[in-house]
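**Student:** no sequence on this one, just coordinates:
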């Protein structure tokens, strides 16, 4: 499932859910133009995607995999509440075999991070 990320009415990236099962799904996120990086757009889009997964899709857990050298994405995961679980595989990245770092986030942990309404 792929969803577009828009800013000012213009498509700037995408978020997707892969390997969807009743137990979990894998998050993918990309902001295409490098001039837009570092502006919090990934955090904002990631939070919306996670809320969708736990709300609309009703999943108990979400996962993500990041290429080890991708420091921006590795820093993003904890900002979204993900916990690093270690190396989960290897893929080619930049023409070289590269470890994939796995991350996981449970609905319970997400709910603990989410702001509660004041009453």
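**Tutor:** All right, it came through fine. It should be emphasised that the depicted structure is a prediction, and the values quoted were computed from it without experimental measurement. Residues are numbered from 1 along each chain as shown.

**Student:** going forward, measure contacts between C-alpha atoms and count neighbours the same way
**Tutor:** Will do.

**Student:** how far off centre is the helix or strand residue 97 falls within?
**Tutor:** Element membership of residue 97, judged by DSSP states H and E, is strand 96-106. Distance, stretch centre to chain centre, for strand 96-106: 12 Å (C-alpha atoms, centre = their mean, to the nearest Å).

**Student:** and here's the other structure:
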């Protein structure tokens, strides 16, 4: 890490869910992030993570993730960091954000990605005042697609995306607008 670099402040507060605590990333998370992303099965599904991924990559990200809102996804009971979830300004412009999330492999199939995504979506519509949130996933990523559907997103199209680890890949795109999110919340639905 370069001299004078320091972690960004991140989101202004932590979010607590039934099993998770989403909090700002800290520089002391770098080794854990690098260890979780030392798994091509995780990285190959992500658009903006290079392969291989080391501690220097993690430190660089923690110190400068631009205008994104990024959360460390931690188990509430132990504080263990298990992944990352966040929102960044939308590709379409306007008052929209793109959702991104990943969970380390040994924590897959426990619903953590869905729980973290719900919290980030709520944060996006309430604290950030977004009007729409979009998300994309590789067509081969059935687990991510399940998260997307559980969060109430609607399919908006398919196409190609550029990824750092896997090159140009086929993807599906989804969106959730504020009015749909409000309706789902009012019905007591999953989001």
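**Tutor:** It's in. Keep in mind that what you see is a predicted model, and the values were worked out from it rather than measured.

**Student:** what's the strand holding residue 97 of the first structure packed up against?
**Tutor:** Judged by 3 or more C-alpha pairs under 8 Å, 6 or more residues apart in numbering; DSSP states H and E, the packing partners of strand 96-106 of the first structure are strand 61-67, strand 83-93.

**Student:** against the first structure, where does stretch 133-143 of the second structure fall?
**Tutor:** Under TM-score structural alignment, stretch 133-143 of the second structure corresponds to residues 62-72 of the first structure.

**Student:** what comes up buried for the matching stretch?
**Tutor:** By neighbour count on 16 or more other C-alpha atoms under 10 Å, the buried set for stretch 62-72 of the first structure is 62, 63, 64, 65, 66, 67, 68.

**Student:** residue 28 of the first structure: what's its closest spatial neighbour, skipping adjacent residues?
**Tutor:** Counting by C-alpha to C-alpha, 6 or more residues apart in numbering, residue 28 of the first structure lies nearest to residue 16, which is 4.9 Å off, once chain neighbours are set aside.

**Student:** for burial, what's the neighbour tally of residue 146 of the second structure?
**Tutor:** Neighbour count of residue 146 of the second structure, defined by other C-alpha atoms under 10 Å: 12.

**Student:** which residue ranges of the second structure form strands?
**Tutor:** Ranges of strands within the second structure are 15-16, 20-23, 69-75, 81-89, 96-103, 132-138, 154-163, 167-177, based on DSSP state E.

**Student:** now those as CSV including distance to residue 144 of the second structure?
**Tutor:** Output for the strands of the second structure, formatted as CSV (distance: least, C-alpha to C-alpha, whole Å):
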stretch, distance to residue 144 of the second structure
strand 15-16, 22
strand 20-23, 18
strand 69-75, 16
strand 81-89, 13
strand 96-103, 9
strand 132-138, 6
strand 154-163, 13
strand 167-177, 11
